[in-house]
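In: A predicted structure for the sequence below; I have some questions about it.
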Amino acid sequence: MPAWRPRQVATRRLGGWEPTAAHQRAVILAAAGAIAAVLGRRADLLVIVTPLVVAAVWGHLARPGTEVTGTARLGDTTLREGTATGLRVTTEPALADVHGVVTVAQAPWVERKPSSGIVELEDGVAALGLRSTRWGRRRVGTVSIALASTWGAFRTGPVDLPDLESATLPLPAAFDASAPTPHPRGIVGLNRSNRPGSGSEFNTVRPFHPGDRLRRIHWPISMRTGALHVTSTFTDEDAHVFLLVDCFSDLGPREGIDGRPTSLDVTVRAAGAISEHFLRSNDRLTLRTVGAAEVPVLGVGSGTNHLRRVLDTLAAISPATERRDTGEQAVRGIDPMALCLVLSPLIDPTMVGLAHRLAARGMTVVVVDTFPEHLVTDPGNVYQSLAWRMRLLSRDAEVHSLRQRGVPVVPWRGPGSLDLVLRDIARRASAPRMARR
């Protein structure tokens, strides 16, 4: 699938100059008044129509003779939720004594500054501010340009420029986890291993061996014993984290970054926060979506560049665009030692079945509940809140079945949401197990 690139520049010719209705009225009234004054020998009529004659002649002589090209440029085509960018509109060539107006149409989740979206051109340049209030890929409002010559005699436009497109990345929620990631197996991460090696976590002090680094020498013990001793450490390893994002539904009113979040808002922002935490710890991460069409497939990666790819993938989600998705393609080929985090409001039964399927394979699965609490506590809609509480009663049976299988279900609360669960999983992974001999 080709990479999606936002459109940053839009250019279009505004067309030829046409007489306005005011100029046509001035010409017609001036000609009719002059003819009537001559035929009727009325000097007073000639005096009355003289200003119209002057305006008509002056406007015709000041008619621009060149065709103008309008250009609109976005300052930044990739934004974060709640951030703003500038829109700069220019006309070339910049004609003197030509007045122009730029209009930006209203678009969903885009705030205009000024709020009217109308700005006058000054010396062929106009600037507006645009603020994106919700994640996703979208077009900003259509830019229209209209120019008028002296006395409003001739005009060109309004002409709509090609639509400009921008991508708004989800603003990751605040998240931090102090618990270790289970099943570390790599060599570049920050998770402490159980075996000694090159790392940062202290292990013990031992006698010096050939090949040990001199900076590891522990001088107090070496001076006391008369033999060189060095400090040994536990090796640092990275883990594999697999994120499965539920895109089947978007529950709740869509109010953007300044209002209450929908279930998909909570899911996407939680996925961004979790990805940022683990990728900054040099862990490997895989992201898959279920229920959304035309989302690019993202492989395993680590580092800051992979975080940007994760956020771009989350911004490409369109909810409920693939209702027949069973999730089988999303969970195919996953590392059996990966930590599987399923982010879902647990309303669609497909996601509950996927969590059961992953747990049945023996994988470490944690379900992060992203159902927004304000849906059941909204005082403005009592009947809707009651309906949601009844639906959650039936959902409790599905949550109980997951917990009975050993899959923890954790509500998303931001920082520390996964600490207790990850500690329990790490403790369970290090516990002795029965094995056949």
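Out: All right, it came through fine.

In: use CA for all of it now, contacts and neighbours both
Out: Noted.

In: would you mark the buried spots in the helix or strand encompassing Ala426?
Out: Using DSSP states H and E, Ala426 sits in helix 419-430. Judged by neighbour count using 16 or more other CA atoms under 10 Å, the buried positions of helix 419-430 are 419, 421-423, 425.

In: so can I have CSV of those showing distance to His400?
Out: Compiled in CSV, the buried residues of helix 419-430 are given as follows (distance: CA to CA, whole Å):
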residue, distance to His400
Asp419, 21
Val421, 16
Leu422, 20
Arg423, 21
Ile425, 19
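
In: and the helices in the protein?
Out: 21-40, 43-61, 219-225, 263-280, 304-315, 349-360, 382-404, 419-430 (DSSP state H).

In: what number of residues lie near Gly40?
Out: For Gly40, the tally of surrounding residues (other CA atoms under 10 Å) stands at 10.

In: same check, this time on Arg308
Out: If you count neighbours by other CA under 10 Å, Arg308 ends up with 15.

In: ok, Met223 next?
Out: Look at Met223: counted by other CA under 10 Å, it has 11 neighbours.

In: and Leu29, by the same measure?
Out: 16.

In: quick check, it in contact with Leu52.
Out: Yes - counting by CA atoms under 8 Å, Leu29 touches Leu52, with 7.4 Å between them.

In: most packed of the helices of the chain?
Out: When the helices of the chain are scored by mean count of other CA atoms under 10 Å, the highest mean neighbour count falls to helix 263-280 (a mean of 24).

In: and that one with helix 304-315, angle?
Out: Using axes from the mean of the first three to the mean of the last three CA atoms, to 10 degrees, one finds that helix 263-280 and helix 304-315 are set 170 degrees apart in direction.

In: still on that earlier bit, just put the helices of the chain in JSON lines and tack on distance to Ala167.
Out: Listed next are the helices of the chain as JSON lines, based on distance: least, CA to CA, whole Å:
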{"stretch": "helix 21-40", "distance to Ala167": "42"}
{"stretch": "helix 43-61", "distance to Ala167": "45"}
{"stretch": "helix 219-225", "distance to Ala167": "56"}
{"stretch": "helix 263-280", "distance to Ala167": "15"}
{"stretch": "helix 304-315", "distance to Ala167": "7"}
{"stretch": "helix 349-360", "distance to Ala167": "28"}
{"stretch": "helix 382-404", "distance to Ala167": "33"}
{"stretch": "helix 419-430", "distance to Ala167": "32"}
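
In: okay, now the one to match up with it:
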Amino acid sequence: MPRTSTLRPCLPLPIEICQLIASFLPGPALKAFSRCSKQSHAIAAPILYSSIKLSLSSCAGFKEGGSLHHIRGKVRHITLPNIFPATRDEDIAAIVGAYDLFPKVTSLHIRFDCRNYDEALIFADILSKLVSPFCFYNSLQSLDVEKLDLPNPEPCNAGDFPPTQIPDGGFETLYFSNRSDLLRTREDCLVALRRGPVPAFLIDVSISTDLFSFAEPESRHPAPENNAYPFLCRTSQTLTRLTITTQGISTPFSPNIRADYLSGPAITVYTALKYLSVNLGNHWLYQHYIEEWAHRFPNLEVLDVRAAAGMWSWRRDDEYEVFPRFTQLRVARLPWPRSGASVAYHMGKTMAMQAIGFWLQRGMAKLEEVRFVRTNFDTFPAEDTTSVCRVARKSGGEWGGWELEWYDEPDVHTWPVESDSEDEMATLTL
């Protein structure tokens, strides 16, 4: 007997109870149930349409007089179609113009698709057009920006950018100066990024890009208008969770330049951020990245960094002292640290334990657990080994009143484990 038939005896019940029962059905079964009758469609529609993949052709259906207008208030999650560099302005305007159709949207996923590096630079302008109306989504809490298949023609593995190439924010603004044929002048790019207001109430943002930058504005431009992610600066008081997937972060490598950069009056501090996840792929985690995060995220509680190459490098006391600036940090997942100039040598547990003991003595009183992940590239596929250090306050502990317990376990891909507050919902493609 089909699973959807179990709901038919329930139809005389109040519609709220029927919808509660229907919400536990998987997506295909729920769609099948919605086709049984007009009554079953009325029950299933609010659930089906709570998460939609919006296409250009379906925007009209949600407008006044459209067949979907009556359920527009049920939409909570929207995924926009793939945005290509060749996407016409009128098509983008049609999507952006639909902002007032969904008054209760809580999450929005924008997916860019590009196979050519030069064309990808146009995304700065496209993103600004999509971001501008977000302030009308008074309920918007989660924003996911994804950029696909973008090559990196000039990787800077050490994050050491010459003074003329220090990125100042945006989608690959590092290369704006030599791409004037596409974007005319750098000033034109800044004008494009200053269009319209941006929201000040996001709490969850996910960004996938080739090169990420928190870059602060120049003195002649009001903050934060020359950043392709201006909504990050505007949501600094509300953003609690930030997820970044990238090949590199444009923090200045030079200690002197970095000191001026981080001590500048225009730097944005994200006081509400509790969770930071950064996936650097097969690249390195550098100490100057961590130093910038410590300045920007003073109240960070969970730090999850994935970098298969490892964490480079701990050779001086000032590098040990970067982590104690995270005074509120509770749990951390880090690549296994490497020491000295030899990339083939990993730090042993003794040195890692000394580092954690140093952190505890320098002010990381809330630290509970640190996971160091070591990637073995000699196997195919590469395997991860996780060494976990648990911290506990103990009288007479070896590390100034702290006790450290080590054990090894297989790496878990999704860490830390968090339970979703909402039930899994079917996504309807329109």
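Out: Ah, there it is. Note that the structure is a prediction, hence the values are computed from the model and not measured.

In: TM between them?
Out: Here the TM-score for the pair of chains, by TM-score structural alignment, normalised by the length of structure 2, is 0.25; 183 aligned residues with a CA RMSD of 7.1 Å.

In: closest to Arg357 of structure 1 among the buried residues of helix 419-430 of structure 1?
Out: Arg357 of structure 1 has its nearest neighbour among the buried residues of helix 419-430 of structure 1 in Ile425, at 18.6 Å by CA to CA.

In: which elements pack onto whatever helix or strand Leu276 of structure 2 lives in?
Out: Assigned by DSSP H and E, Leu276 of structure 2 falls within strand 275-279. Using 3 or more CA pairs under 8 Å, 6 or more residues apart in numbering; DSSP states H and E, the elements in contact with strand 275-279 of structure 2 are strand 241-245, strand 302-306.

In: moving C-terminal of that strand, what's the next helix or strand?
Out: Note on strand 275-279 of structure 2: by DSSP H and E, the next helix or strand toward the C-terminus is strand 284-286.

In: same for that following strand, what does it pack against?
Out: For strand 284-286 of structure 2, the packing partners by 3+ CA pairs under 8 Å, 6+ apart come out as strand 310-312.

In: so which other helices or strands are in contact with the strand it packs on?
Out: Identification of packing neighbours for strand 310-312 of structure 2 by 3+ CA pairs under 8 Å, 6+ apart yields strand 284-286, strand 331-335, strand 337-338.

In: now the strands for the stretch 201-350 of structure 1?
Out: 201-207, 229-237, 240-246, 284-290, 339-344 (DSSP state E, counting those that start in this stretch).

In: quick check: angle from the first one to strand 229-237?
Out: So that's strand 201-207 of structure 1. 150 degrees.

In: now do the buried residues in strand 201-207 of structure 1.
Out: By neighbour count on 16+ other CA under 10 Å, the buried set for strand 201-207 of structure 1 is 201, 203.

In: what helices and strands are in contact with it?
Out: In terms of contacts (3+ CA pairs under 8 Å, 6+ apart), strand 201-207 of structure 1 is packed against strand 229-237.

In: switch the cut-off to 10 Å
Out: strand 191-197, helix 219-225, strand 229-237 (3 or more CA pairs under 10 Å, 6 or more residues apart in numbering; DSSP states H and E).

In: for the last one, packing partners?
Out: I take that to be strand 229-237 of structure 1. Using 3+ CA pairs under 10 Å, 6+ apart, strand 229-237 of structure 1 is in contact with strand 191-197, strand 201-207, helix 219-225.

In: can we see that at 6 Å?
Out: Where contact means 3 or more CA pairs under 6 Å, 6 or more residues apart in numbering; DSSP states H and E, strand 229-237 of structure 1 is packed against strand 191-197, strand 201-207.

In: need the contact partners of the first one.
Out: The list of residues contacting strand 191-197 of structure 1 from outside it, by CA atoms under 6 Å, 6 or more residues apart in numbering, reads 233-238.

In: write the ChimeraX selection for whichever of these are buried.
Out: A single ChimeraX command is used to select the members of those judged buried by 16+ other CA under 10 Å:
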select :233,234,235,236,237,238
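
In: between the contacts of strand 191-197 of structure 1, which sits nearest Pro411 of structure 1?
Out: Asp238 (25.7 Å).

In: picking that back up, which one of the helices and strands packed on strand 310-312 of structure 2 is the most hemmed in?
Out: Most buried among these, counting by mean count of other CA under 10 Å: strand 284-286, with a mean of 24.

In: quick check: next helix or strand after that one?
Out: Next along from strand 284-286 of structure 2, by DSSP H and E: helix 287-296.

In: returning to what we had before: redo the strands of the stretch 201-350 of structure 1 as JSON lines? Include distance to Arg308 of structure 1.
Out: Formatted as JSON lines, the strands of the stretch 201-350 of structure 1 follow (distance: least, CA to CA, whole Å):
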{"stretch": "strand 201-207", "distance to Arg308 of structure 1": "30"}
{"stretch": "strand 229-237", "distance to Arg308 of structure 1": "23"}
{"stretch": "strand 240-246", "distance to Arg308 of structure 1": "15"}
{"stretch": "strand 284-290", "distance to Arg308 of structure 1": "12"}
{"stretch": "strand 339-344", "distance to Arg308 of structure 1": "19"}
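
In: pretty sure Asn376 of structure 2 contacts Pro335?
Out: No - counting by CA atoms under 6 Å, Asn376 of structure 2 stays clear of Pro335, with 11.8 Å between them.

In: about what we covered before: adding mean neighbour count and distance to Cys389 of structure 2, write the helices and strands packed on strand 275-279 of structure 2 out as a markdown table.
Out: Below are those laid out as a markdown table (neighbours: other CA atoms under 10 Å; distance: least, CA to CA, whole Å):
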| stretch | mean neighbour count | distance to Cys389 of structure 2 |
| --- | --- | --- |
| strand 241-245 | 20 | 24 |
| strand 302-306 | 21 | 15 |
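
In: for Leu130 of structure 2, find the nearest of those strands.
Out: With respect to Leu130 of structure 2, and counting by CA to CA, the nearest of those is strand 241-245 at 19.4 Å.

In: after that closest one, which helix or strand is next? Please name it.
Out: Per DSSP H and E, the helix or strand that comes after strand 241-245 of structure 2 is helix 255-263.

In: tell me what that following helix is packed against?
Out: Secondary elements touching helix 255-263 of structure 2 (3+ CA pairs under 6 Å, 6+ apart): none.
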